[in-house]
Every structure is written in structure tokens, then in C-alpha cells.
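>>> Structure, please.
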Amino acid sequence: MDFLNVTKSNFIAVATINNPPANALASGVLKELSSFLDEVENDESVRVIVLHGEGRFFSAGADIKEFVQVPSGAAYSSLATRGQELFERVETFSKPIIAAIHGAALGGGLELAMSCHMRIVTEDAKLGLPELQLGIIPGFGGTQRLPKYVGTGRALEMMLTSEPISGAEAVKLGLANHAFSQDVLLDEVKNIAAKFAQKSPQSVKAVISLLNASKQKSHAEGMKQEADEFGALFGSADAKEGITAFIEKRKPTFTGK
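The predicted structure follows:
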């Protein structure tokens, strides 16, 4: 790939955006991200994905130079829809996707990070949606996801001032899970990913599905889905292995079956 460097080891795939100088989310980057998801979706050697940025940034946003090539408002709407569909796929992906954020995640970069299942940041990272400085608005789901993490009032302030928050503040607001220094960020993210990778892939997939259901369905519908998933998993080989390992006081070895 031209814009995405991928390494795989110990059930973890690290996908690094490489579009210098700011890892702008140009159309080529988004196409390769979609192709990467196609590649790893049914790859049993990958259980967790880490999304990272090469160089100084996670991603400083969309490729503004591409904007001037869009011919009409309808074409801009189509552009936004394609980005939203890709980020929705990230959010509902069956394997955990962790955004490891250093430097800056701005505009489309933050919108991509918010669609990931977790965000782990450096303490001094900058996270924001500054699109109003350009006379436009976030278009890849930012107006819908940010208030769910930080509340409507704080989301409004971040967008209308165009001022980013630090990684440390993002943790306090619930936008990020953890903050580390830059020199240990990727190692710490891989440590967390390794813990995820030890779990049964079927159970992980079920949890992701149920958390998404909690956003989209009624409480009763979500509870019914949880009960159905709970029952279905008990017939799996992984459930038998997990229960047997517990009784035998050893670590389970899950195969995804």
C-alpha cells in the first residue's frame, strides 16, 4: 500500500498511516483503509487492530487541497457520505480497533479516531474539530460522535471555538481511555491489545455488537440480544475451553471456534 504500512504479530495488526507531512486523510488513504479492513476481517491471525500515525501526527485532518477539486455541493454531500460509511464500518467492525494518538488528531483525524473502539493518547496530543475555521462543519460523523463522549455543551464549545483539547483532558472527559508519554505510547497500546487478543474472538465480537446495539436499539431490544448471544456462545468450543481452564486453574487457549 502507498499510504498504510501494516505489520502483524501475535494476533495484532498495526496499521500506520503514512501520508506526510500531516497524515491527511486523502481519498487514497481512505481507500487503503477500506481495503485493509477487507483484508483483516476474516484473517484469523488478526484479532486486534492498532491504528497509528507515522511521524509527528496521528492525522491532522482531511486533505484540504482535494476540497477545491470537488465540483458542487451535491458532490461534497456524496464525499461526506462515503467517509461516514467507512467510519461507521470502523465503529461496527467485529475486531477491536484502537487508535494510538500522538501529536494531533484534528478534523477528519479525530473523526476517524472517534469511530475506533478505543482511543489511547499522549498526554500532550491535540484533539479537536476545527472545521468552522474554514467556514464548514465536520462531515465524517464528528457532530454525532463527539457529544456522545464529552457531552453536548463541551462538544459545542470545541467546535465553535475550533480550539483543541490535550490528551490529558481527553481522558478526563471520557474521549480517551488512557494517556501516556510519547516514548511508551505504542508499547502501552500493544500491551492492552495483547490482553484483548487473549480472549475468545467470538466473545469479543459479541461484546462489540452488543455495545453498538446499546447505541441504536431500545433497552429491551438490547437485553434480548444479550440473552441470545449469551446462549449462543455457550455452545462454542471456546466456552468449553474457558470453563474447563477455570476449573483446572490454568490459562485458556482460545481458537475462535
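>>> only C-alpha atoms for contact and neighbour calcs from this point on.
OK.
>>> Was I right to think residue 225 contacts residue 209?
No: in this structure, residue 225 is not within contact of residue 209 by CA atoms under 8 Å, at 9.3 Å.
>>> shared neighbours of those two, anything?
Taking CA atoms under 8 Å, 6 or more residues apart in numbering as the criterion, residue 225 and residue 209 do not both touch any residue.
>>> following the helix or strand hosting residue 34, which helix or strand comes up?
With secondary structure defined by DSSP states H and E, residue 34 is part of helix 27-41. As assigned by DSSP H and E, the chain's next helix or strand after helix 27-41 is strand 48-53.
>>> Okay, buried residues for that next one please.
Neighbour counts over strand 48-53 (16 or more other CA atoms under 10 Å) mark 48-53 as buried.
>>> Let me have these in a markdown table, extended by distance to residue 143.
Converted to a markdown table, the buried residues of strand 48-53 look like this (distance: CA to CA, whole Å):
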| residue | distance to residue 143 |
| --- | --- |
| 48 | 27 |
| 49 | 25 |
| 50 | 24 |
| 51 | 22 |
| 52 | 23 |
| 53 | 23 |
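>>> Considering those, which is situated nearest to residue 160?
The shortest approach to residue 160 among the buried residues of strand 48-53 belongs to residue 53, at 26.6 Å (CA to CA).
>>> now the angle from the longest helix along the chain to helix 27-41?
When every helix of the chain is counted residue by residue (DSSP state H), the longest turns out to be helix 73-91. With axes from the mean of the first three to the mean of the last three CA atoms, to 10 degrees as the criterion, the two stretches helix 73-91 and helix 27-41 enclose an angle of 30 degrees.
>>> Any chance you could list what contacts helix 73-91?
Contacts made with helix 73-91 from outside it, assessed by CA under 8 Å, 6+ apart, are listed as 30, 34, 70, 97, 111-112, 115-117, 139-141.
>>> Second input sequence below; structure requested for side-by-side comparison:
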Amino acid sequence: MEFETLELTVNGRVAVLSLNRPPMNPLNKKLFSELYEILEELENNDDIGAIIITGKGERAFAAGADISEMKELDAAGIARMNRISRKAFEKLENIGKPVIAAINGLALGGGCELALCCDFRICSENAKIALPEINLAIIPGGGGTQRLQRLIGQARAKELLYFGDMIKAQEAQAYGLVSKVVPLESLMDTALEWAAKLAEKPAVALKMMKTALHTGADTDLNNALTIETVCFGITFETEDRKEGMASFFEKRKPVYVGR
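From the prediction side, this is the model:
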């Protein structure tokens, strides 16, 4: 697959998507459209078990939306752009495979919002994160006000959103915004290690786990437990469930087939 704004490489069962607009990797309509397209392909590829998203270069994961594209838009124009970005972000958030954001530098505005759609965020020590939209007299439009508070709590989210200041990787980890901070030279090795482990998990069970977590988070406990029960039941219909339990009793490593 050839794309203008994204670069795809495959390492075993791990797909690595690199935002390919260095040095700052700004997000534009073309990138959002290509991101949705490539995620559709990866979702239906049984040879891919996990996905990593990172930025080309060492300066930025993604330093926000492309202001040169946005600055002349009116409310109707930005609404059209937002429909494209929302479609891509929702596909990323809900794809039935684990996704890791390997944040290799600045993750600002839309770049932070993109990372928030991923299951895990691993940062290099030089990374800085911010939602600085308030300083442009706008607010986040790619889910930042909603996903951030669900992840780190409303009080911390208000602090980041209202002030719009950048925080360093270690502070982001303390907030619960990122899972791990590593030296820049170790970032991709760490992300690949995590992704490779995840790619070997039973695919249907992992998808059902993600479905139960995401869907249940947006409903009351009683309905969330019902969602969990349904997802639990689906896993019992799989070949991998039988293999997992058989390997447990036979004291051997399971061999999962993704069905």
C-alpha cells in the first residue's frame, strides 16, 4: 500500500504506521483519510495482531493539526474537516486490535488527541505533550475534552486544557496519561516488544476485551456487566478458548490461531 502522508512497515505480526510529514508531522485532511483507509485494511488482515503509530523523525509524534490548512476555514469548513478526523479517530479507537502510540517527540493538540485514541502510550524522554488550543482561542475538536478526562480525571484534564501548557514525559506518566517513558533510542524497541507480546494473544478474546472495556465505560454498571457477559460468552465459541484450556491442563504453551 502506497500513501502520501503515512508509511507502513511490517515487523512479524506488528504493523508500524509512521506519520510521514516530517519534521513536525502536522495532521491534515489527507492524513486523516489515509489513516482511516489503512486502518480498514489492517483490521481485516489476520496476519496483523497489533499496531504501532509513531512519527517520522525525532522532533515530533505530531505537532497538532495543520494550521495552514485550518486558518482560512469557517465554521462549515472546519465541520467538514472534523467529520473526516472523527471518522479516523473513532476507527483507531475501536479497531479490534491493540494499538500503541510510540510518542517520539512533541504530541500537541491533534497529535495528543490521536495518541489518546490508542490503547497504550509509550513516550521517549524528550517527548512533550499539550492540548494548547485555548491559546489559539479555540478548544480541542478531536475528542481531547472527552477522552482526556476519561483517562486522567476531570481535575487534571481541566489543568491541561484550561492552561494549554506543555508537560514533559515524566509528568505525563505521573498523570496516568502515558504508560511508560524510555530513552528515545529505546522507544521503538520497547513499543515493538509490547506489540509483539500483544500480537501473540488470542485475537478474538483480545477484541472482546477491548469491546467490553470501551463499550462498558460509556454506560452504567448493570449494562456494562451485561456487555461483559456477552463478550465473555463469545470467547467460549472460539477454537482458541479450547486450545487455551487444553494447553493449561497439558502444561504446554498454547498455539493460538485467531479463531
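>>> quick one: TM-score?
Laid over one another, the chains give 0.96 as their TM-score (TM-score structural alignment, normalised by the length of structure 1), with 256 aligned residues with a CA RMSD of 1.2 Å.
>>> still on that earlier bit, save the contacts of helix 73-91 of structure 1 as JSON lines, and put in secondary structure, distance to residue 160 of structure 1 and neighbour count too.
Formatted as JSON lines, the contacts of helix 73-91 of structure 1 follow (DSSP: H, G, I helix; E, B strand; the rest coil; distance: CA to CA, whole Å; neighbours: other CA atoms under 10 Å):
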{"residue": "30", "secondary structure": "helix", "distance to residue 160 of structure 1": "27", "neighbour count": "19"}
{"residue": "34", "secondary structure": "helix", "distance to residue 160 of structure 1": "31", "neighbour count": "15"}
{"residue": "70", "secondary structure": "coil", "distance to residue 160 of structure 1": "25", "neighbour count": "12"}
{"residue": "97", "secondary structure": "strand", "distance to residue 160 of structure 1": "29", "neighbour count": "24"}
{"residue": "111", "secondary structure": "helix", "distance to residue 160 of structure 1": "16", "neighbour count": "28"}
{"residue": "112", "secondary structure": "helix", "distance to residue 160 of structure 1": "20", "neighbour count": "26"}
{"residue": "115", "secondary structure": "helix", "distance to residue 160 of structure 1": "21", "neighbour count": "26"}
{"residue": "116", "secondary structure": "coil", "distance to residue 160 of structure 1": "24", "neighbour count": "24"}
{"residue": "117", "secondary structure": "coil", "distance to residue 160 of structure 1": "26", "neighbour count": "17"}
{"residue": "139", "secondary structure": "coil", "distance to residue 160 of structure 1": "15", "neighbour count": "19"}
{"residue": "140", "secondary structure": "coil", "distance to residue 160 of structure 1": "17", "neighbour count": "26"}
{"residue": "141", "secondary structure": "coil", "distance to residue 160 of structure 1": "16", "neighbour count": "21"}
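>>> Output those in TSV, with distance to residue 181 of structure 1 appended to each entry.
Formatted as TSV, those follow (distance: CA to CA, whole Å):
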residue	distance to residue 181 of structure 1
30	28
34	30
70	39
97	21
111	23
112	22
115	23
116	21
117	21
139	31
140	29
141	28
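>>> Name the nearest of the residues you listed relative to residue 9 of structure 1.
For these, the minimum distance to residue 9 of structure 1 (CA to CA) is 15.2 Å, reached by residue 97.
>>> Please tell me I have it right and the closest one contacts residue 117.
Yes: the pair residue 97 of structure 1 and residue 117 passes the contact test of CA under 8 Å, sitting 5.4 Å apart.
>>> Residue 93 of structure 2 maps to what in structure 1?
Taking TM-score structural alignment, the alignment pairs residue 93 of structure 2 with residue 91 from structure 1.
>>> SS state for the counterpart of residue 21 of structure 1 in structure 2?
Matched across to structure 2, residue 21 of structure 1 falls on residue 23, judged by TM-score structural alignment. The three-state label given to residue 23 of structure 2 by DSSP: H, G, I helix; E, B strand; the rest coil is coil.
>>> how far away is residue 23 of structure 2 from residue 38 of structure 2?
Using CA to CA, to the nearest Å, one obtains 22 Å as the distance from residue 23 of structure 2 to residue 38 of structure 2.
>>> ok, now residue 137 of structure 2?
Residue 137 of structure 2 is 33 Å from residue 38 of structure 2, by CA to CA.
>>> more crowded one of these two?
residue 38 (17 against 7; other CA atoms under 10 Å).
>>> picking that back up, which of the buried residues of strand 48-53 of structure 1 lies closest to residue 247 of structure 1?
If you rank the buried residues of strand 48-53 of structure 1 by distance to residue 247 of structure 1 using CA to CA, residue 48 comes first, at 27.4 Å.
>>> residue in structure 2 matching the closest one?
In structure 2, the residue paired with residue 48 of structure 1 according to TM-score structural alignment is residue 50.
>>> How about residue 256 of structure 1: what's its closest non-neighbour residue?
Leaving out its chain neighbours, the residue that sits closest to residue 256 of structure 1 by CA to CA, 6 or more residues apart in numbering is residue 201, at 5.1 Å.
>>> Tell me the counterpart of that neighbour in structure 2.
If you follow residue 201 of structure 1 across to structure 2 using TM-score structural alignment, you land on residue 203.
>>> Touching, residue 100 of structure 2 and residue 122? I think so.
Yes: using CA under 8 Å as the test, residue 100 of structure 2 is close enough to residue 122 to be in contact (7.3 Å).
>>> what about residue 11 of structure 2, neighbour count?
A count of nearby residues for residue 11 of structure 2, using other CA under 10 Å, gives 11.
>>> All set, thanks.
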